[in-house]
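Q: Here's my sequence, what's the structure:
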Amino acid sequence: MPVLQWQPAANGHIGAVTSLTYSHDSTMLATGSDDTSIAIWDTSNQTIIRKWDAHTDVVWALAFSPDDKRLASAGADSNVMVWSVETGECLATMTGHEETIHAMAWSADGKFIASGSDDMSVRLWDADTYEQKTVLEGHEAMVTFVCFSHNSRWLASGAADYCARLWDVEAGTPHAVLRGHKGMLWHADFDADDRRLVTCSDDASARVWSVETGEMLVNVHEHQGPVWNVAFSKDGTRVLTASSDSTMRLCDSFTGERKLALDGHESMINTACFSPDGKYVASASCDNTARLWRAENGKPLATFNEHDDKVTLVAFSPDGDTLASGSDDGTVRIRLINEMPRRI
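A: This is a model prediction of the structure:
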C-alpha cells in the first residue's frame, strides 16, 4: 500500500478534533474540538473560513442544516447551539439536557434537530423556532448516538443500556425497542430504503433490524473486540464494520456471511465509511493513519500519514470529491480524490 502525503494536515485546533462533518454541497467542512472551538473550512484549499469559541467545554457533535445556512453544535456543556454559517452569529441556545451531549443530528427535511445525552434522554427540537418539541424517554443509561432515517420519519437512538430505540418523529412517540446486544451500543445506520437499521456494540457484533417490526434479522459477529462503527453499502447488500481489534469486515447484510476482510491497521480503528458512490472505504485508526480501500475486493489503496497522533474521524464529501480526516493532534486534512494515483 503506497504511503501518500502530498501536503501536511492543517493546524486547526489547539485541542483534539472531536467532531467533523461536511456541508451538503461539499464546499465546507466543519470541525469541533475539545478546546471548545468550531472551525469551518473551505474544502477546495484546506483553509479556515471562520473559527470561533463556541461552547464552554468539548464540542462532541456538529450538523449542517439541509440548506447549509446554519450549523448546529452540541457538547459537554449540555447545550445545543445553532450558528449562522455566513456570519458565525449564534442564532439559538437550546437548553434542557442536564449532562454531556454526545450525539446530535439534523433531519433531512430540515424540520427537527435531535440530541442525545448522558442524562439518558433524547430530545427533539423544532429547527425553525428552536423550541423543544418533546423529550423521548426510555433509555436507562447514557445515549451514545441519534440518527434520522433518510425520509425523516424515524429517529434511532442507542445507549449504554445495551438497547437501541426507534421513535416516530412526527408523533414524538416510541415505535420499537431493539433488544439483543450484550454491550454498550455505539453507532447505527439506516439502509437507503429506511426499511432496515444496523447497530454495533461493545459485544463485538453488529445487528440488522426491521424498522417496521423491530425484529432482529441478522447477527453479524466477525470481530474479537468492540465494534465502533457500522454502515450499509449504497445498495444495502453489505454491512461494513470497524472494530477496536484493528480490523474491518464487509458482510452480507441479509445472511451475515463474511465477504471481505480489510486488515492492515496496526491499532484500533475508530471509524470507517463508504464513499458516496460505494466504490471505496475509508478508515481512521489509533495508528496515526487514515487508509483508503477498494470496496469491491477489499484491496488496500493508500495509507495517509499526515497526522502525528490518533486519527479519530474520517469522512467523504457528499459529492465524493474529497476525503477529510481529523486527529487528536488538532490537525485536519482535506484531500482531493482526483489527486490520487490513477491506479486507484
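
Q: CA atoms for contacts and neighbours, from now on please.
A: Will do.

Q: Contact partners for Leu136?
A: Counting by CA atoms under 8 Å, 6 or more residues apart in numbering, Leu136 touches Ser121, Val122, Arg123, Leu124, Gly172, Thr173, Pro174.

Q: One more, so I can put them side by side:
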Amino acid sequence: MTLKIGLICMSEDPPQDEESENLPNPFAGLSGDIKERIEEEKKSAAHDEQQAALDFIRIFRLKERLSALQGPNEQIEVMLSGPLVSKTIHKDPITSVSFIDDSICASVGMDQRIHFWNPLDDTVVKTLDQTAYKGQLVTTPDRSLLACGSLDKTVQMWSTSDGELIQTLDLGGFGVLSVAIHPDGSMMASGLYNGNVRLTDIQTLETHAEFRAHEGAVTALSFSSTGNTFATGGEDGSVNVWKLPDPTHIAGSSEFGKPINSLVMLDDDRSVLVAFDHKLIHQWNTHEREITGTFSGHSGEVYSLSISPDRTLLASGSKDNTIRIWDIDSFIERKTLRGNRGRINDVRFSNDGDYLFSGNSEGEVAYWGVQLDVTQRVLDIVEQMLIDGGFNVRRTRKQTVLISLATN
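A: This next block holds a predicted model:
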C-alpha cells in the first residue's frame, strides 16, 4: 500500500546582483512604528517558511515509519510536539517543579503556593498555601516526601500521598536557595544564602555537617548517582566538587564568572554539567581542571538542567522559551521543544524518562513528551490523507496518535 503525501515546496529568494546591493534603504524616512511593523512582518514570514520546512521533515519521517507496517495487527504510536498539556496555575513566576509520581507533578511559585497537578486529566489535585518564598523543590528517591527549601530560612517536608506537612527544618536565620537529596534518600543538602551547605539526616533532622562552600549564596547542588561526590555552585560564579561522606574538597573552578543556575554531577564522579547566566552549558572535569565539552544551541541564558533516569540525556530550560534535549556523551542536540509562552525556569524528567515537566515565568506548568514525532498542525494536514489512503487513525488520552492499516 502506498501513502501519497504532497511535498511542501519551498521558494528561495532570487540572487541579488551588485546594483541591487547599492539601492537606497527602502526604510529611510519611515516612522519608527511603520519600520517596526514591516520588520515584524518579515520575521513572521521567515518563521512561517521555517515552520513549513520543519513540517515537511516531520511528514517525510512519518511516511517512512508507515511504510514499515505489514498488516492490520501492527501499528505505530506518534507523539505530538509542543506541550502535551499546559496550564497556568500560578499567579506569579514558577521557581521550581518536581515529579511526585508518574501522574502527579508539583510546582511552587513566587505566589508562595505549591500545587499538585495531574496533567493526564488536567486537574489541580491539591494546593498548599503560604508555604515558601522563592521555593526550591526536590523529592526523595521513593517519592514519598517532597522537600521545599525557601528564603524564609526553612525546608518544609510534605507527604506526597496526602499533602500533609511532616516536619520543618529551621536553618538558623539563613535563606535556602537550593536543595538536593542523596541517592539513597538518607541525607538532604541545603544551599544557604551565607555561602554554607548543610547536610541533614532526613529522618532525624540532625546536622551531619555544615561547611563553607562559596563566597556568595549557594545557588545549585547536585549529588552524583553513586552518592560518592557532590557538586555545589555559587552566586559568585564558582563550582566546587566534594567527596562524601565527610565533605572533603576535591577541586573547584571560578572560570564561569557569572552566577551558577543549575548543576548535574555525572556518574564518573569527576564531571559536572554547569548552567550559568549564559546560553552555553559546559562540562567541567575535576581531574583535568578544565572545560571538556560544551552544549551549544540556546539563544538565551540557561536556568535549569535535568538528567534522564538512564543518565544518557540532558534536558535544559532557557530564557529563550525552549527546552532542549541533548545526548550527554556526544554533546549533540537531539530535540528542541517549543510552544512555551515564557522563559523556562525549571524542568524535570519523569521516573521513566518519557516525559518532562516544566514551569515558566508566566506561572504556567507544562507536560511534554520526550520522543516527539509530529506537530498538531502536521497531523491536521495528513489525517484525512491517512484515512483516504487506507489507515486507521486514533487519538489517545495521553496525546498520542495510533496509526494502523485498515482492515478490508
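
Q: Give me the TM-score for this pair.
A: The TM-score (TM-score structural alignment, normalised by the length of structure 1) is 0.70; 305 aligned residues with a CA RMSD of 4.0 Å.

Q: Please identify, among the contacts of Leu136 of structure 1, the one with the most neighbours.
A: Val122 (29 neighbours; other CA atoms under 10 Å).

Q: And the aligned residue in structure 2 for that residue, how far from Val302 of structure 2?
A: If you follow Val122 of structure 1 across to structure 2 using TM-score structural alignment, you land on Val197. Using CA to CA, to the nearest Å, Val197 of structure 2 is found at 23 Å from Val302 of structure 2.

Q: Leu80 of structure 2 now?
A: 25 Å.

Q: between these two, who's got more neighbours?
A: Per other CA under 10 Å, whichever of Leu80 of structure 2 and Val302 has more neighbours is Val302, with 30 against 23.

Q: returning to that earlier point: among the contacts of Leu136 of structure 1, find me the one that's closest to Glu215 of structure 1.
A: Of all the contacts of Leu136 of structure 1, Glu215 of structure 1 sits closest to Pro174, with 15.0 Å by CA to CA.

Q: Show me what the closest one lines up with in structure 2.
A: That one, Pro174 of structure 1, aligns with His249 by TM-score structural alignment.

Q: Sort out which residues of the lengthiest helix in structure 2 are buried, please.
A: Counting residues, the longest helix found in structure 2 (DSSP state H) is helix 32-66. The neighbour-count check on helix 32-66 of structure 2 (16 or more other CA atoms under 10 Å) flags Ala52, Ala53, Asp55, Phe56, Arg58, Ile59, Leu62, Lys63, Leu66 as buried.

Q: Work out which residue lies at the spatial centre of structure 2.
A: Val347 (3.1 Å; CA atoms, centre = their mean).

Q: show me where structure 1 has helices.
A: Under DSSP H, structure 1 gives no helices.

Q: before we move on, the earlier item: thought Ala189 was touching the match of Val122 of structure 1, still the case?
A: Yes - using CA atoms under 8 Å, Val197 of structure 2 is in contact with Ala189, at 6.6 Å.

Q: which one of the buried residues of helix 32-66 of structure 2 sits closest to Phe357 of structure 2?
A: The nearest member of those to Phe357 of structure 2, counting by CA to CA, is Arg58 at 23.7 Å.

Q: hang on, isn't that closest one packed against Arg377?
A: No - between Arg58 of structure 2 and Arg377 there is no contact under CA under 8 Å: 10.6 Å.

Q: what's near enough to touch the nearest residue to Asp119 of structure 1 once chain neighbours are set aside?
A: If the residues on either side of it in the chain are set aside, Asp119 of structure 1 comes closest to Glu99, at 5.3 Å by CA to CA, 6 or more residues apart in numbering. Going by CA under 8 Å, 6+ apart, Glu99 of structure 1 touches Ala76, Asp77, Ser78, Ser117, Asp118, Asp119.

Q: Sitting in strands, which of the residues you listed do you find?
A: Among those, the residues falling in strands (DSSP state E) are Ser117.

Q: Would you format the contacts of Glu99 of structure 1 as TSV with neighbour count included?
A: Shown next, in TSV, are the contacts of Glu99 of structure 1 (neighbours: other CA atoms under 10 Å):
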residue	neighbour count
Ala76	22
Asp77	19
Ser78	25
Ser117	28
Asp118	22
Asp119	17
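
Q: closest to Ala54 of structure 1 among the contacts of Glu99 of structure 1?
A: Using CA to CA, the contacts of Glu99 of structure 1 come closest to Ala54 of structure 1 at Asp77, 10.4 Å.

Q: how many neighbours does Phe298 of structure 1 have?
A: That one is not Phe; residue 298 of structure 1 is Gly. Neighbours of Gly298 of structure 1 (other CA under 10 Å): 19.

Q: Pretty sure it sits against Leu260.
A: Yes - using CA under 8 Å, Gly298 of structure 1 makes contact with Leu260 at a distance of 6.1 Å.

Q: how much space between Asp118 of structure 1 and Lys182 of structure 1?
A: Counting by CA to CA - Asp118 of structure 1 and Lys182 of structure 1 are separated by 19 Å.

Q: Repeat that for Leu155 of structure 1.
A: Taking CA to CA, one finds Leu155 of structure 1 at 22 Å from Lys182 of structure 1.

Q: More neighbours: those two, which one.
A: Each of Leu155 of structure 1 and Lys182 has its neighbours counted (other CA under 10 Å); Leu155 has more, 25 against 14.

Q: Give the equivalent position in structure 2 for that one.
A: Here Leu155 of structure 1 is matched to Phe230 in structure 2, going by TM-score structural alignment.

Q: any chance you could map the strands in the stretch 201-344 of structure 1?
A: Secondary structure of the stretch 201-344 of structure 1 by DSSP state E, counting those that start in this stretch: the strands cover 206-210, 216-220, 227-232, 238-243, 247-252, 258-263, 269-274, 280-285, 290-294, 300-304, 311-316, 322-327, 331-336.

Q: tell me the average deviation of the fourth one from structure 2 after fitting.
A: Right, the one you point to is strand 238-243 of structure 1. When structure 2 is overlaid, strand 238-243 of structure 1 sits 4.8 Å from its aligned residues on average, using mean CA distance after the TM-score superposition for structure 1.

Q: Same question for the second one.
A: With the two structures superposed, strand 216-220 of structure 1 lies on average 2.9 Å from its match in structure 2, counting by mean CA distance after the TM-score superposition for structure 1.

Q: With that, I have no additional questions.
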